[in-house]
Every structure is written in structure tokens, then in C-alpha cells.
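S.K.: sequence? don't have it. structure:
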């Protein structure tokens, strides 16, 4: 696929996906979502990629929301289809990915942009970032998992305040809420994200995948998270990574996964 709104940069085993619509504050239109779906699926399937950093072009916005022109004329059923396809092809694809996705939030993360960041496993934000779900100001609610993932991350009260008011919060508030993992100076955003990604990449990819599955299972009311963890724990014992990890520990050396 030829990308128009997305740039891809590989650094060793870490891939950076850069949403490149800087003139639109990297707003998500249909083309951007289609390109993200393709690039995310390709990154998950590519065994040489051990982690993915998702960010926006420029220094103003991660993603400032969805491109309103794309859905201004939709009816009820078309709105449902828009949300369902976005969830299935992009947001849930990241959420359930077998390798870590890290959001490097380099500016505004609003609406669909914050939902994109929340779908990632880890979030790092610059100190000047602003985050929010302003959909109610358009007569809408979040449609790409925002009501669910925000509540999981910050709790019901804070999630409702953000969603119902539509107000933005600062990066410092997001850190206090538990919405982001780290807040850093803009000059070290990507080095921080790369450091996290590389540290995870040095671990067993099989164990990382199973750990993500177990954590996600605990958030799914249709699953028993404890049973998912027990099963995943057991699976680890049958892998070469387990044998290498134990051997390295006993031999007092770094494992070679």
C-alpha cells in the first residue's frame, strides 16, 4: 500500500508510525484510518518488529481528533458502521496486538486522537500536551472506545467529568490521573519512547505477548482474567524462551531471546 498520510521509520527492531497530516493537526480521515489499519497489521505480522511507537508529525499535535468533514452527513446506521469499523480495524487491533504499541504524544491528543493513544499499551506525553474527549460539544460521544478505555484508566468519576464536560486536561493532570505513564520535555520524547520500547524488546517476545493477553483478559467481562493468567503462565513453560531465560539466570548472564 502506498501511504499518503503515514510515514514509517524503522530503527533496529522498533518501528515508528507517524501520522502525517500536519496541516490538519494530524486529524484522522478515512484514508488515514485505512492506512493505519494496513500499517498496524503489517507491523504485528512482521517478526523483525518487536515494538511500535505511534506519533504525529510536527510539534503541535499527536492527533487532534477525527476529520469532521468525513462524518458530517452520516445518518444513524452509518455512524454505527463508522465506529464499528474503526474499532475493529484500528483501535482494537492495537489494543490486542501481540507486541507493545507506545503512544508518543507530541501535542494535542483530542477525541479520536486520545482514543488512539488509549488503545496503545503505554503512553508518553510531552509536558505541553493537552488531552481530552470534546465530542459532546459536537452533539456526539466518543465512538472509538473512549468511554470504555478512559474509565478503565482513570476511573468512573474522572472519566465522566472529562467526557461530559469535553474539557482538555494538561499532561501533568493526565499523569496524576494515570492516563499517561510519563511526562517528558519535548526534546527527549522519542528517546524516552525508544528506551521503553527497546527494554521491552530485550525480553522474551513470547512472554510479552502472553502478558498482554492476560492483562486484556482481566478487562474483558466475558473472560476470567485469573484463568487466562494461569493458562498463559503454563504456556510459558513449553517455550524455548523459558529454557533460555532460566539458563541465563543460572549462568549469571543476559538471556539471548
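M.R.: Structure's in. What do you need? Quantities reported herein were computed from a predicted structural model and do not represent experimental measurements.
S.K.: every contact and neighbour count from this point should use C-alpha atoms.
M.R.: Will do.
S.K.: and residue 23, how far is that from residue 5?
M.R.: 11 Å (C-alpha to C-alpha, to the nearest Å).
S.K.: then residue 100?
M.R.: Plainly put, residue 100 is 22 Å away from residue 5 if you go by C-alpha to C-alpha.
S.K.: and these two? which has more neighbours close in?
M.R.: For residue 100 versus residue 5, neighbours defined as other C-alpha atoms under 10 Å are more numerous around residue 100 (26 against 21).
S.K.: quick one: contacts for the nearest residue to the more buried one once chain neighbours are set aside?
M.R.: Leaving aside its sequence neighbours, residue 100 sits nearest to residue 51 (C-alpha to C-alpha, 6 or more residues apart in numbering; 5.2 Å). Residues in contact with residue 51 (C-alpha atoms under 8 Å, 6 or more residues apart in numbering) are 13, 14, 15, 99, 100, 101, 102, 197, 198, 200, 201.
S.K.: another structure for you, compare them:
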């Protein structure tokens, strides 16, 4: 299934859906058209009979986050649109698996942490650099990261903006499985999806709902994070800092 703008597609085989992010930029950065396509892809999966879904990037790269060349207004709209998909993924009875090749940065990592499981190559780079740009992760990563790695490690990543490897992320519990061969990440994720798809779908759905209920603050409240981020995204500080970031 090809989405409206052609930046995301869904491959479907034997009850496994694979959402492929194929952006205009080599890093699969998320602009508004891509965000619209991603939301459309998730909705398609939710309406299908898929028993599991894999989220991957095209070209051997997962996703380097939001497109910083957008205007503040476009950036906010792209985040808001992406959040619709992220909330739907998190609350879904269908298990989602992120297949992280090379990089999962910013908004790309926010999509990954909303998935139920994550596979990455050991040398992949995971990073939430928003604080260094003068903003915050606006699509729910702050609350989801705490659930995955604990408060102290979440603060470490969020407040410093530093990167960690796939291997370190696995030690922290953020990554479910790692591979030493970057080219085997997608295959490993799809193998995991097939194993999960063999389980009774009603049990999988009930399990996901039970696990999500373990946390008192639902992911739908992540829209509040976007409200916190909006004035920061529209600030001169962000404009200046993202210019320096893009010049690196």
C-alpha cells in the first residue's frame, strides 16, 4: 500500500505488515507530508488483519528525526500529525516492532519508543538532542523513555542530548534485541514479528492493553508535551541553534 505522498508504504505478507519510511531526504527526516503518510500507514495497519507490524526506514537508515529545515509552523503540524500515529500505535492491540538501522534520532526515536519492541544493530546511534537545540522532545519520548529505562537514565539522555549505541541501549533495556550485522536488523525484526504472529491475536491484544494499563499516565497525554514545546519551537533560540546543528 502506497501512501498519499509516496514517502511511506506498507508491505504486507502472511499477516505481517511492514511500514517503510522512505523520505525525500536520505536520513528519512520527518516533514509534514511524511508525517501525513505515516499516520495513514498506521491507520491502514489498524484496519487490516495484521497480527504484527514492523516499522523500518528505507535505504539502510531508520529515521533521523524531524526535518529541521521546516518552518516552526510546519514543524509543529508535523509533530502533531505524527503524534496521532504514535498514540494509535501505543494503544493498539497489534504489536509494533521498530527495526533500527544506523540511526534513531529525535522524532525517529520517539516513534521507536512508542513501538512494543525494538531491534537495532549494536553500533546504531540513538539520541534525543532536543535540549541542545533549545526545545524538548514533543512527541511523547520523555514519558515513554522513563518507562523503558528508568528515571535516572532517561534524565541522562534527555538533559545531556548525548548519543548511545544500540548495544548500550540493549543493556539499559531500551532495545529488545541487537545484531552485529546491520544488514540483518530488518530480517531479525521480521522473524520476531512472525514469532509473535503465531500467538492467538485476542491474547496479544489483551496483553498489550494490560501492559499499557500498568502506567498511570496514558500516552495520549503526550499532546501536553507538544503544548510545552510549541513556544520553544517558535523561539529565536531554536532558530539559531538548529541553524548551527544543520551546519555541522
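M.R.: Now that the structure is in, tell me what you want to look at. These numbers come from a predicted model, not from an experiment.
S.K.: TM between them?
M.R.: After superposition, the two chains reach a TM-score of 0.81 (TM-score structural alignment, normalised by the length of structure 2), with 215 aligned residues with a C-alpha RMSD of 1.9 Å.
S.K.: returning to that earlier point: okay, and which of the contacts of residue 51 of structure 1 map to helices?
M.R.: 197, 198, 200, 201 (DSSP state H).
S.K.: and which of those residues is nearest to residue 244 of structure 1?
M.R.: Proximity of these to residue 244 of structure 1 (C-alpha to C-alpha) peaks at residue 201, which lies at 15.5 Å.
S.K.: what's the closest non-adjacent residue to that closest one?
M.R.: residue 50 (5.4 Å).
S.K.: do residue 97 of structure 1 as well
M.R.: That would be residue 44: by C-alpha to C-alpha, 6+ apart, it lies 6.6 Å from residue 97 of structure 1.
S.K.: now residue 141 of structure 1
M.R.: Nearest one to residue 141 of structure 1, counting by C-alpha to C-alpha, 6+ apart, is residue 135 at 5.1 Å.
S.K.: structure 2: which residue goes with the one you found?
M.R.: Aligned by TM-score structural alignment, residue 135 of structure 1 pairs with residue 130 of structure 2.
S.K.: roughly how far apart are its match and residue 233 of structure 2?
M.R.: Taking C-alpha to C-alpha as the measure, residue 130 of structure 2 falls 10 Å from residue 233 of structure 2.
S.K.: tell me the SS of residue 28 of structure 2?
M.R.: Following DSSP: H, G, I helix; E, B strand; the rest coil, residue 28 of structure 2 is assigned to coil.
S.K.: what's it aligned with over in structure 1?
M.R.: Checking TM-score structural alignment: residue 28 of structure 2 goes with residue 26.
S.K.: could you measure from the spatially closest residue to its match that is not a sequence neighbour over to residue 245 of structure 1?
M.R.: Once flanking residues are discounted, residue 26 of structure 1 sits nearest to residue 63: 4.9 Å by C-alpha to C-alpha, 6+ apart. Counting by C-alpha to C-alpha, the gap from residue 63 of structure 1 to residue 245 of structure 1 is 39 Å.
S.K.: one more: residue 4 of structure 1?
M.R.: Distance from residue 4 of structure 1 to residue 245 of structure 1, by C-alpha to C-alpha: 42 Å.
S.K.: returning to what we had before: tally of neighbours for the match of residue 28 of structure 2?
M.R.: By other C-alpha under 10 Å, 29 other residues sit near residue 26 of structure 1.
S.K.: how near is it to residue 135 of structure 1?
M.R.: 17 Å.
S.K.: contacting residues for the most centrally placed residue in structure 2?
M.R.: Centroid-nearest residue in structure 2, with C-alpha atoms, centre = their mean: residue 111, separated by 1.4 Å. If you count contacts by C-alpha under 8 Å, 6+ apart, residue 111 of structure 2 has them with residue 86.
S.K.: which residue in structure 1 aligns with residue 146 of structure 2?
M.R.: Per TM-score structural alignment, residue 146 of structure 2 is aligned with residue 151.
S.K.: distance between the ends of stretch 94-103 of structure 2?
M.R.: End-to-end for stretch 94-103 of structure 2, by C-alpha to C-alpha: 25 Å.
S.K.: what stretch of structure 1 does that stretch fall on?
M.R.: With TM-score structural alignment as the criterion, stretch 94-103 of structure 2 aligns to 99-108.
S.K.: which stretches in structure 1 count as helices?
M.R.: Counting by DSSP H, the helices of structure 1 are 30-45, 76-86, 92-95, 112-119, 146-154, 156-165, 171-177, 189-201, 205-218, 225-236, 240-250.
S.K.: of all these, which lies closest to residue 129 of structure 1?
M.R.: Shortest separation from residue 129 of structure 1 across the helices of structure 1 is recorded for helix 171-177, at 5.3 Å, computed as C-alpha to C-alpha.
S.K.: can you provide the mean distance from the closest one to its aligned counterpart in structure 2?
M.R.: Once fitted to structure 2, helix 171-177 of structure 1 is off its aligned match by 0.7 Å on average (mean C-alpha distance after the TM-score superposition for structure 1).
S.K.: so where is that helix in structure 2?
M.R.: Counting by TM-score structural alignment, helix 171-177 of structure 1 corresponds to residues 166-172.
S.K.: what residues are up against residue 166 of structure 2?
M.R.: Shown in contact with residue 166 of structure 2 (C-alpha under 8 Å, 6+ apart): 120, 121, 122, 123, 124, 125, 126, 175, 178.
S.K.: mind checking what the first one lines up with in structure 1?
M.R.: For residue 120 of structure 2, the aligned residue in structure 1 is residue 125 (criterion: TM-score structural alignment).
S.K.: name the nearest residue to its match, sequence neighbours excluded.
M.R.: Leaving aside its sequence neighbours, residue 125 of structure 1 is closest to residue 105 (4.4 Å, by C-alpha to C-alpha, 6+ apart).
S.K.: same deal with residue 6 of structure 1?
M.R.: Residue 6 of structure 1's closest residue in space is residue 19 (C-alpha to C-alpha, 6+ apart), at 4.7 Å.
S.K.: neighbours of the one you found, how many?
M.R.: Residue 19 of structure 1: 27 surrounding residues under other C-alpha under 10 Å.
S.K.: then residue 216 of structure 2?
M.R.: Applying other C-alpha under 10 Å, we find 7 other residues in the vicinity of residue 216 of structure 2.
S.K.: give the aligned equivalent of it in structure 1.
M.R.: Match for residue 216 of structure 2 (TM-score structural alignment): residue 220.
S.K.: if anything else comes up later, I'll come back, but that's it for now.
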